[in-house]
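[1] Okay, here's the prediction I keep looking at, along with the sequence it came from:
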Amino acid sequence: MRLESKAAIQIQKAVEEVFEGIVNPDKMTKYFISESSGRLQTGKDVIWKFPEFDEKFPITEIKIENNREISFVWDPETVVKITLEKLSDNSTLVKVNENGKEFNEDNLKWALENSAGWANFLACMKAYLEYGIQLRKGAFDFMRKT
């Protein structure tokens, strides 16, 4: 049995704008990461940095289907897949699925934490893309090692 982490949200923006909000580091650094070595593109690896962690995270095996799907690996045991669905009111349904870990106690904790993390990613993206609000700014300062 494999564990998976899932989250979904509807964003009141066109699918093209939501897609750009995910693949473009200038936008993603406004709501999710603090640094990126580049745009998400098929076959290209990038490095992400988060404001609350000292580590840098390599993002590999990137596959892009414009305005439909983004997938990548940042944990060698899992694949993240973000799908975009254009809805009849021109809004976008965004679904995140990360799966691949074997079922055990440690990985069950991972699945719960990552589901919350992806829900936070989606809420922060919605706030930024719809209203220009940066919910993540200062939200996780308590996690930084001092």
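    All right, it came through fine. Numbers count the residues shown, from 1 in each chain.
[2] make it CA atoms for all contacts and neighbour counts henceforth
    Noted.
[3] which residue sits closest to the spatially most central residue of the chain, ignoring its sequence neighbours?
    The centre of the chain sits closest to residue 121, judged by C-alpha atoms, centre = their mean, with a distance of 5.6 Å. The shortest distance from residue 121 to any non-neighbouring residue, by C-alpha to C-alpha, 6 or more residues apart in numbering, is to residue 32 (6.3 Å).
[4] put this beside the first:
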Amino acid sequence: MSIVIETQMLIRKSANIVFNAFVDPLITTQFWFSQSTGYLEKGKSVQWTWQKYNAVSNVHVLDIQENKLIRIIWGEPKSKVDFVFEKISALETYVTIKNYDIPLEGDALMNFVIDSTGGFTTVLDVAKIHLEHGIHANFVQDKFPPF
């Protein structure tokens, strides 16, 4: 059985603005991770850091289709993640995040599914608030103790 974790959210901004928010670390650090070693580009590897949690993830970009798709491999254990950007209208983009190719079974897989679903849901929620309203909501910073 192949597990695909999926979260989604309508963001009321153009596809190019939403897409750019995920590839440009100057924007992404406003709502997700605290540091990045660079802009996402096909074939490039970067490192994302969450300073509060003393966490680092190596990210390798497998594919980029401007304003449509970002495909990465990341995490521990390594899994693939697709960020899909669907233009609904000039000022609306439907973002779907799919996490798959997860090399786990049993309880470890179940815990991964729970963590990934919650994490990517939080990312989409705070991206929406940041991009639509310019609010720096600190959802990721406030998700886990210590507070």
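    Everything's here; your move. Please read all numbers here as calculations on a predicted model, not as lab measurements.
[5] What does the TM-score come to for these two?
    In this superposition the chains share a TM-score of 0.90, using TM-score structural alignment, normalised by the length of structure 1; 144 aligned residues with a C-alpha RMSD of 1.7 Å.
[6] Matching the residue nearest to the centre of structure 1 against structure 2, which residue comes up?
    Residue 121 of structure 1 maps onto residue 123 in structure 2 when the alignment is built from TM-score structural alignment.
[7] so who does that match touch?
    31-32, 140 (C-alpha atoms under 8 Å, 6 or more residues apart in numbering).
[8] burial measure for the residue nearest to residue 121 of structure 1, as a count.
    A count of nearby residues for residue 32 of structure 1, using other C-alpha atoms under 10 Å, gives 24.
[9] Can you give me the distance of it to residue 89 of structure 1?
    Distance from residue 32 of structure 1 to residue 89 of structure 1, counting by C-alpha to C-alpha, to the nearest Å: 26 Å.
[10] The match of residue 121 of structure 1: what secondary structure?
    Put simply, residue 123 of structure 2 is helix when judged by DSSP: H, G, I helix; E, B strand; the rest coil.
[11] who's sitting farthest from the centroid in structure 2?
    Distance-from-mean max, structure 2, by C-alpha atoms, centre = their mean: residue 106 at 24.7 Å.
[12] Now check structure 1 for the residue matching that one.
    Per TM-score structural alignment, residue 106 of structure 2 is aligned with residue 104.
[13] mind checking how far that match is from residue 2 of structure 1?
    From residue 104 of structure 1 over to residue 2 of structure 1 (counting by C-alpha to C-alpha), the distance is 9 Å.
[14] Give the intersection of the neighbour lists for those two.
    Common neighbours of residue 104 of structure 1 and residue 2 (C-alpha under 8 Å, 6+ apart) do not exist.
[15] ok, the residue farthest from the centre of structure 2 to residue 118 of structure 2 distance?
    Separation of residue 106 of structure 2 from residue 118 of structure 2 (C-alpha to C-alpha): 19 Å.
[16] picking that back up, and in structure 1, which of the contacts of residue 123 of structure 2 remain?
    Contacts conserved in structure 1 for these, counting by both residues aligned by TM-score structural alignment, their matches' C-alpha atoms under 8 Å: 31-32.
[17] In strands, which of the contacts of residue 123 of structure 2 appear?
    Residues of the contacts of residue 123 of structure 2 located in strands (DSSP state E): none.
[18] all strands of structure 1, in order?
    2-11, 35-36, 46-49, 56-65, 69-73, 79-86, 92-102.
[19] Tell me which of those lies nearest to residue 129 of structure 1.
    Ranking the strands of structure 1 by proximity to residue 129 of structure 1 (C-alpha to C-alpha) places strand 2-11 first, at 8.0 Å.
[20] Contacts for that closest one next, please.
    For strand 2-11 of structure 1, contacts defined as C-alpha under 8 Å, 6+ apart pick out 18, 91-103, 107-108, 111-112, 114-116, 118-119, 122-123, 126, 130.
[21] Now a ChimeraX select for only the buried ones of these.
    To isolate the buried members of those in ChimeraX, using 16 or more other C-alpha atoms under 10 Å:
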select :18,91,92,93,94,95,96,97,98,99,100,101,107,108,111,114,115,118,119,122,123,126
